[in-house]
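Colleague: Provided below for reference: sequence and predicted model.
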Amino acid sequence: MSNEEGKRRAARAAMRFVEPGMIVGVGTGSTVAHFIDALAERRADIEATVSSSEQSTRLLKERGIPVRELNETGELALYVDGADECDPHNCLIKGGGAALTREKIIAAASRQFVCIIDPSKKVGVLGKFPLPVEVIPMARSLVARALVKFGGNPVWRDGVVTDNGNWILDVHGLRIADPLALESEINQIVGVVTVGLFAARRADVVLTGEET
């Protein structure tokens, strides 16, 4: 099975969690694009969506799916999103698409977080994929110096500005044995908006497309 087929199957499998009348939280990325296609086939079933990025908002609106603001909807029953890496405990690295902060907000506001990935994203220990950290622009160098102390090599994702107007540092060379502790520690650095570790609010369900 190709990675693309794995993404498509995982996205389709997530549809079984979508119930009539729901407002569905929708993530960002290539796997989520397949989920949006599947959601469009049942758009009459759902009330609306809450989107984690301008990119996903465009895709949803192009398919005639209503998009609402999280401040209007309150708690969500379901959030569906992809990941860049997933460990055996459903802890994730996210942020390859630079939408990590809004993704983390929607995940925190949702009762159930379903993560859809192709099988290649499963790892024993997080860290092979560079860990994204969203930072306030004026704090880029300050945060980078602090991140070096964790044993990683932070690299500015030059030319990328998040939907929130911030910058991304990608931290290479980490082996993240304790994602929960590292998430907390990095979030304490002044100038960090959020880190792309989803451990405090990890996925409740992970679908890889391998399920029958």
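Modeller: Arrived safely, thanks for sending.
Colleague: From now on I want contacts and neighbour counts done on CA atoms only, so please keep to that.
Modeller: Fine.
Colleague: count of neighbours near S141?
Modeller: Using other CA atoms under 10 Å, S141 has 15 neighbouring residues.
Colleague: you'd agree it is in a helix?
Modeller: Yes: checked against DSSP: H, G, I helix; E, B strand; the rest coil, S141 lies within a helix.
Colleague: ok, it - contacts?
Modeller: By CA atoms under 8 Å, 6 or more residues apart in numbering, the contact list for S141 is empty.
Colleague: rerun at 10 Å
Modeller: V135, L147, P154, W156, L169, G191 (CA atoms under 10 Å, 6 or more residues apart in numbering).
Colleague: Put this next to the first one:
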Amino acid sequence: MTDRDALKRAAAEAAVAEVEDGMVVGLGSGTTAETALHALAARVAAGLRVRGLPTSERTASLARALGVPLTGFARDPVPDLTIDGADEVEAASLALIKGRGGALLREKIVAAASRRVLIVVDDSKLVPRLGVGVLPLEVAPFGSQATLAHLDAMGMRPVLRRAADGAPFVTDGGNLVADCPTGPIADPAGLSARLLHVPGVIETGLFLLPTLEVIVATGHGTTRLPDRQQR
């Protein structure tokens, strides 16, 4: 295990320690979220009763393999707690970029429906301003060329994501992903609103939830960034 893996595990275990018996837990996607899922599975094996609401088919498959019971929105429309990772966290505002794993739409649906959201990261994901890496956008396949042209005219410089075989990457919902190298994002809320007005853009990787908490693993242990209401 690398030092970075150890940090992720420490933060994930701190988040999973907050899961209580009987909860419906949103199960995030990505490497850190999978680390949290392994920690949750260990507690389930020890007798914890939960139902997991997965944000991707990959997460659902792993949960089944680990013995974590699953549910859906028809039965449990309001998860008690969602645990997920992030690609970038703007420490001052708690604005996030997510979706570089390709599950941004489902991740946002589950997070927005949840009573609490715990984001688990190591300190390499903290940034002074979002836009260090690309901003993912989930895009409808129909007319995607027109959508990408519109985005390009906005200065977004979209690049259609490719799978390992060179074909367009397709999300669990059957959509495409355009990665945009934005550079520093001065107004995440304003940019998100403009992007969502582009026909064919289904969702953005900008996560601007009104209340969430971030658990950060550092070389000195874990720390918590308070939600916006506590600032």
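Modeller: Received it, and whenever you're ready, just let me know what you need. Owing to the predicted nature of the structure, the values given are computational and were not obtained by experimental measurement.
Colleague: just to revisit the earlier point, list just the nearest of the contacts of S141 of structure 1 to A33 of structure 1.
Modeller: Lowest distance from A33 of structure 1 to the contacts of S141 of structure 1 (CA to CA) belongs to L169, with 24.8 Å.
Colleague: Once you drop chain neighbours, what's closest to the residue opposite that closest one in structure 2 once aligned?
Modeller: With TM-score structural alignment as the criterion, the equivalent of L169 of structure 1 in structure 2 is A178. Sequence neighbours aside, L160 is the residue nearest to A178 of structure 2 in space, at 4.4 Å (criterion: CA to CA, 6 or more residues apart in numbering).
Colleague: Contact partners for the most centrally placed residue in structure 2?
Modeller: With distances taken as CA atoms, centre = their mean, K98 lies nearest the centre of structure 2, 4.6 Å away. Applying CA under 10 Å, 6+ apart to K98 of structure 2 gives the contacts 29-30, 84-89, 104-105, 107-108, 134-137, 204-207.
Colleague: Recalculate using a threshold of 7 Å.
Modeller: Shown in contact with K98 of structure 2 (CA atoms under 7 Å, 6 or more residues apart in numbering): A86, D87, L104, G205, L206, F207.
Colleague: Show me where structure 2 has its helices.
Modeller: 3-16, 31-45, 57-66, 104-113, 144-153, 188-196 (DSSP state H).
Colleague: What range does the fourth one cover in structure 1?
Modeller: If I follow you right, that is helix 104-113 of structure 2. Aligned using TM-score structural alignment, helix 104-113 of structure 2 spans residues 100-109 in structure 1.
Colleague: mind listing what's buried in that stretch?
Modeller: Neighbour counts over stretch 100-109 of structure 1 (16 or more other CA atoms under 10 Å) mark L100, T101, R102, E103, K104, I106, A107, A108, A109 as buried.
Colleague: Just the closest of those to A181 of structure 1, please.
Modeller: Nearest to A181 of structure 1 among the buried residues of stretch 100-109 of structure 1, counting by CA to CA, is K104 at 16.6 Å.
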